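Quick one, fold the following:
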Amino acid sequence: MPSMNTLDAIRLRREITAFTAEPIPAVIRDQLEEALHLGPTGNHALSRRFILVEQRGLLDRLSRTTPWMEWLRQAALGVVILAEPGVSKYWLQDATIAGAFLWLAATDLGLGMAWGAVYHSEDAAESER
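So this is what the prediction gives:
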C-alpha cells in the first residue's frame, strides 16, 4: 500500500465509529504498534505502555467502560494506552502523542479509528462512570 505524506494524513484523519468485522492483518498491526512506540516522551522516560486487543470478548467489555465507546463492539482491534504518572511528569503528553502517532499511522494505512478516553484528568467524577 502506498504511503501518504504526513500533511495528507493529518488532513484526511477523521473519527470513524463504524467498522467492518474484517481482521487487521498482522503486518498492519505491527506497523500500528511501531507507530505507538515511535512517539517521543518527555525526558525519554517511558511513561506509557500499550495493549493491543483483538479478542472479541475483551473489545465488547471495553466498549462498556464509558457510554461513549459503543463503537468498540464493531472494531477488529482496540489499543489501550496506559499512562504512568509515577514514571514521568509528562505522562499525559506522552500517552497523547503516542495516540496521535497511532491515528496518523492508521490513516496512512487506510484504517478508520476513533478515540475513547477512560480517564479524564480534569474531571475525576467522569472517570468513574
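
C-alpha from now on. contacts and neighbour counts both.
OK.

Next, the contact list for residue 99, please.
The neighbourhood of residue 99, defined by C-alpha atoms under 8 Å, 6 or more residues apart in numbering, consists of 36, 81.

Distance of it relative to residue 78?
From residue 99 over to residue 78 the distance is 12 Å, taken as C-alpha to C-alpha, to the nearest Å.

Pull out the buried residues from stretch 99-109.
Neighbour counts over stretch 99-109 (16 or more other C-alpha atoms under 10 Å) mark 99, 100, 101, 102, 103, 104, 105, 106, 107, 108, 109 as buried.

out of the residues you listed, who's nearest residue 49?
residue 99 (11.1 Å; C-alpha to C-alpha).

Next, the structure of the following sequence, for comparison with the previous one:
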Amino acid sequence: MSPDRHEPERKNRPLPEGGSFFTPGASPLRRAVERRSAVPLVVLHNAPRWVLPVGMVGVLFAGLLLAGIAGALLLALLAAFIGWLAFLAWPRLRRPERATRCVVVATLLGLGVLQSGVF
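You can find the predicted model right below:
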C-alpha cells in the first residue's frame, strides 16, 4: 500500500542506545513502573521535540493563572509528571541532579497548596 500523497511521511526517532530498556537488577516496584512506563515513554520520544516543553510550560502557566482548586490540580499534575520522570531517571542521576528534581517537585507542590487557597 502506498502512503497518501497528502500526508507527510512520519519518521520515528531511533531509541537511545543500550542493551536493555529496563534497569538491570531493579526492585520489583521499579520493574513494574518501568514496564508500565515503556509505551508512554516511546510515545513521548516519538512526539515532536517541542511538544513536551511547550506542554509543560502551558500547564505551569495555567496552574499559576487559574485560581483555586483547578490551578492546584494542574500544578499537582505537573509535579506528578516530573516526579515520574525523575523516578525513572533516578539510578543514572548524580546527587545534585537528584536534589534539583526533588526541589522542583516540592516547589510545584508548594505552589499548588498556595494556589488551592488552603493558606
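
Report the TM-score for the pair.
The TM-score (TM-score structural alignment, normalised by the length of the second structure) is 0.32; 60 aligned residues with a C-alpha RMSD of 4.2 Å.

re earlier: okay, the buried residues of stretch 99-109 of the first structure in CSV with distance to residue 53 of the first structure and secondary structure next?
Formatted as CSV, these follow (distance: C-alpha to C-alpha, whole Å; DSSP: H, G, I helix; E, B strand; the rest coil):
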residue, distance to residue 53 of the first structure, secondary structure
99, 15, helix
100, 18, helix
101, 18, helix
102, 14, helix
103, 16, helix
104, 19, helix
105, 17, helix
106, 15, helix
107, 19, helix
108, 21, helix
109, 18, coil
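
Among the residues you listed, which one lies nearest to residue 28 of the first structure?
Using C-alpha to C-alpha, those come closest to residue 28 of the first structure at residue 109, 7.5 Å.

will you turn the buried residues of stretch 99-109 of the first structure into JSON lines that also has distance to residue 35 of the first structure?
Shown next, in JSON lines, are the buried residues of stretch 99-109 of the first structure (distance: C-alpha to C-alpha, whole Å):
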{"residue": "99", "distance to residue 35 of the first structure": "9"}
{"residue": "100", "distance to residue 35 of the first structure": "9"}
{"residue": "101", "distance to residue 35 of the first structure": "6"}
{"residue": "102", "distance to residue 35 of the first structure": "5"}
{"residue": "103", "distance to residue 35 of the first structure": "9"}
{"residue": "104", "distance to residue 35 of the first structure": "9"}
{"residue": "105", "distance to residue 35 of the first structure": "6"}
{"residue": "106", "distance to residue 35 of the first structure": "9"}
{"residue": "107", "distance to residue 35 of the first structure": "12"}
{"residue": "108", "distance to residue 35 of the first structure": "11"}
{"residue": "109", "distance to residue 35 of the first structure": "11"}
